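J.: Kindly generate the corresponding structure for this input.
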Amino acid sequence: MTDLDTVIVGAGFAGIGAGIRLSRLGEHSFVVLERAEAIGGTWRDNVYPGVACDIPSHLYSFSFAPKHDWSHFFARGSEIQDYLRECAREIDSRLRLGTDVLEMRWLADIERWLVRTSAGDYTCRTLVVAAGRLSEPRMPEIPGLNSFPGAAFHSSRYDHDVRLAGKRVGVVGTGASAVQLVPRVAEQAGSVVLFQRTAPYVVPRDDVEYSARDILNFRNDPEARERLRADLFWAMEAGFAERVATPGYIDALRDRARGHLEAQVSDAALREALTPDYEIGCKRVLLADDFYPALESGAVTITAALERVDGPTAIAANGAAHDLDVLVFATGFESTRPPFARRVFGRDGLSLDEAWRDGMVAYASTTVHGFPNLFVIDGPNASLGHNSAIVMIEAQIDYLLGALHDEIDVLEVSADAQAAYVADLDARAASTVWLGGGCESWYVDERSRRLTLLWPDFAYAFRDRLSEFDRAAYL
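T.: Have a look, this model is predicted:
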């Protein structure tokens, strides 16, 4: 049994960032536990063809660990993973890889968390769960899938050993991963069938490669690099005005998406199949310059949602049957019901999963009543639909450090403070397209119908809200 001040669970952006900030403050009594044999989280797991970020590189990185030599405006997945590896070197001695966290339980008699793992147990005053919202792939329950004789895998578990040349490949889903991988798969496979439940809105990606001169300027002029980051942040903040359907803003975004579709798809029937029937922004707005051309080229056949599988034959909801050799599921993640919540037990043995039975809730999107000294990063209402997740993660880390600086043995947010915070978020969410846009999305809890993933306001408002630890909200 090892006793520490802080245990951090997860070594993606949130866990690595929290560890670096603790280390720079001179804290050494902490570890970062990671179940995999490498750090990186989302960017370690997602290695499908074409994987890249849809937030600008200089904004999708730590403000306290800037990188001057990003190769593109939108970084490729492998480049982000390399960046995280470089950042993690700063806390290499604190990392515990290959360590699966089995249970996290609050021990009221000693006011410590017991963290049981596959590689030994820990006790700690403060538990930071940074497991993320894109860590557990969501596989739909498809009747007959077990009868499929070919390779079948999720995009976040992409099997590069499966050779696609000449193969008949089915891709299930039309979200962010699908629009990136479909064009690349189509280049390799003999044929591709895309199973679409709902058409996405797609806008131009407009990516650019940074020149050697650009990179040199970023290296030699850190202030220019910081100005670029600030400019990118404030430019993306306009995206929230689109999500509350502000006239002019949402109209311009909708027109941009429709214009992109019309410019790239000449076939009227195909264009109709690719036209969404809900308001823009209700689901994630996707960035791609090559998705529509791949569909128009004839290399990809688009059909309805996958309904069932009978041996090598995949049957869509419209009755169309397709014989396939490979199935790739680009079907997202378990986001509103995070599996880690089933392993966390607070006061009186209550699990976090049970506490969240009506949807995830937290005060300051970070702390939960009934779970003393627990901080959840990138959890309830801490994600964004219009700006960089790293901004949100850094704000939560600042809030965590403020709480630790307070040096109170036990911190537990009051039920009243949490309820008031959640009620305020629900009121803000009511006017957004995420709840009123006429779609089903992974942002909304499927049972309570509450918006539990996204922060329903500008990113700067979240940053301001968490800029100081508010001791009065705690017992």
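
J.: contacts, neighbours, all on C-alpha from now
T.: Noted.

J.: Just checking, which helix or strand succeeds the longest strand along the chain along the chain?
T.: Using DSSP state E to define each element, the chain has its longest strand at strand 120-129. Where DSSP states H and E defines the elements, the next helix or strand beyond strand 120-129 is strand 151-154.

J.: Let's see this one next, to set against the first:
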Amino acid sequence: MSTVVKPLDVAVIGAGFAGIGIALRLRQRGVSDFAILERDTRVGGTWRDNTYPGAACDIPSRLYSYSFAPNPDWSKTYSGSGEILDYIENMVDSYGIRPFIRFGQNVTGLEFDEAEGLWSITIEGRDKQLRARTVIVASGPLSNASFPAIPGIDDFAGKKVHSARWDHDYDYAGKKVSVVGTGASAVQIVPEMVKTAASVKVHQRTPGWVLPRVNRETSGLAKKLYQRFPVTQSLARGAWFWGHETVALGVVWESPLTRVVERVAKLHLRAQVRDPWLRRQLTPDFRAGCKRLLMSSDYYPALQADNCQLNNWPIVKIVPEGILTAEGVVHRADCIVFATGFEVSKSGAPIPITGRGGRTLDDEWSRGSYAFKSVAVAGYPNLFFTFGPNSGPGHNSALVYMEAQIEYIAEAIGLLLRRDLRTLEVDKQRQDAYNVEMQRRLASTTWNSGCSSWYLTEDGFNATMYPGFGTQFVRQLDELDLDDYVVTARVVTEIGDINRMPAFG
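T.: From the prediction side, this is the model:
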């Protein structure tokens, strides 16, 4: 006799910052029939995977945390990856989330069953699908390490290491190390590599705007103050938030403040790099903000170390001995470190997702991803995304944006469960109007001003960034308006409920 397994109310994909945050808020709302499906054996997402030397956040710790789960014990202004991972682990245990996590569950597909109004979830290695009334895709955009498509990458005879899959067992001491990339992870890795490697060669494609980073220790007195008077920590968080908000005027849009940001970066470069030719090589030819701003006070000194060299020639291919560049030189290496980022899903779905009527999100997002307010897509009822399309900040903390999404999604799921709704699906006309407005606003931002970045698809569609202030992003998610949705009821018990619902299937 077969046993019918009751569907979950909520399935959350991913146990990183977003997945743990949404689980915490669901618990606080009294929702207990949910599971977090995590492909790894530990929580943490990006901060579990990025353990390279020097790994740290470039947003102040007070701001790179949830307001509903404050931490008074941050050791520094900018915390290292280990301390951030500890913060996530502490949330899991302090708020009783661990029993809801199912490790080793790699979700490989989602399919909506219209007859049942349920999502079927395919998990690698399992014959039977899991079912859930609602699904939250909280796997994040920075979850799959991306090796660059360089010819011959598999021919290299030495050691290959990706920044997001660091090999701590390999001995870098005395080795010739080549670093490919000069982005956010590279500016943290290079200063550490020059301390141990015999030589470090940094292969740069495009220099970035680098601002100084002052990383102060948090005093014991400050920690005690934050513990005893939580309002002081809220005030400190608010101060950091508004400070970063003002930066939007210089990096989201081109303005006189853009010149100020560039001037600060150039003064920083001039103060740390004496050689005019090296300064020229390290000066960007695009507006500040067009690509991600970099924060470091030790990257430029590391590049000038006796055992370090910057190489600007384009990489032609990788050969068994090392890296062949366009001037015809083979740069020999024992180890190549790829600080080349992640496979960001700007077009196509992160996993195969089949919605109403057999439509697939991979097809619909083939020319660039889109959503309604970054969290929901028409044709995919009861499915929500954290850090979805056009939710990226260029000037403030991603956690501020993520927290707003979490609150909105928790409200939507709470409403669906309270009213015992069958489906909650965003209205396509509302979604289309929203995205037309998004792209109109993005056209005037620095991201769309002509430089090439991972924010854009190959044909220039910006599916990544939000064209405004953090306050604007948060405000649009402050309240869930049912007029934005098409609702179908599973059980309707009150006439009042019917009157409040905009549509029924």
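
J.: Just give the TM-score of the two.
T.: With the length set by TM-score structural alignment, normalised by the length of structure 1, the two chains reach a TM-score of 0.97; 473 aligned residues with a CA RMSD of 1.4 Å.

J.: hang on, the earlier thing: please name every helix or strand in contact with the longest strand of structure 1.
T.: Strand 120-129 of structure 1 sits against strand 2-9, strand 112-117, strand 374-376, with contacts defined as 3 or more CA pairs under 8 Å, 6 or more residues apart in numbering; DSSP states H and E.

J.: One more pass at 10 Å, please.
T.: Contacts defined by 3 or more CA pairs under 10 Å, 6 or more residues apart in numbering; DSSP states H and E place strand 120-129 of structure 1 against strand 2-9, helix 13-24, strand 30-33, strand 101-107, strand 112-117, strand 374-376, helix 389-406.

J.: From the contact counts, what lies against the second one?
T.: Applying 3+ CA pairs under 10 Å, 6+ apart, one finds that helix 13-24 of structure 1 makes contact with strand 2-9, strand 30-33, helix 77-88, strand 95-96, strand 120-129, helix 389-406.

J.: Show me which residues of that helix are buried.
T.: Going by neighbour count (16 or more other CA atoms under 10 Å), the buried part of helix 13-24 of structure 1 is Phe13, Ala14, Gly15, Ile16, Gly17, Ala18, Gly19, Ile20, Arg21, Leu22, Ser23.

J.: Let me have those in JSON lines, adding distance to Ser383 of structure 1 as columns.
T.: JSON lines is the format used below for the buried residues of helix 13-24 of structure 1 (distance: CA to CA, whole Å):
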{"residue": "Phe13", "distance to Ser383 of structure 1": "13"}
{"residue": "Ala14", "distance to Ser383 of structure 1": "12"}
{"residue": "Gly15", "distance to Ser383 of structure 1": "16"}
{"residue": "Ile16", "distance to Ser383 of structure 1": "18"}
{"residue": "Gly17", "distance to Ser383 of structure 1": "16"}
{"residue": "Ala18", "distance to Ser383 of structure 1": "17"}
{"residue": "Gly19", "distance to Ser383 of structure 1": "20"}
{"residue": "Ile20", "distance to Ser383 of structure 1": "21"}
{"residue": "Arg21", "distance to Ser383 of structure 1": "20"}
{"residue": "Leu22", "distance to Ser383 of structure 1": "23"}
{"residue": "Ser23", "distance to Ser383 of structure 1": "25"}
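
J.: So which residues of structure 1 form helices?
T.: Using DSSP state H, the helices of structure 1 run over 13-24, 42-45, 77-88, 176-188, 212-220, 222-243, 249-264, 268-273, 291-296, 352-355, 389-406, 415-429, 433-436, 459-465.
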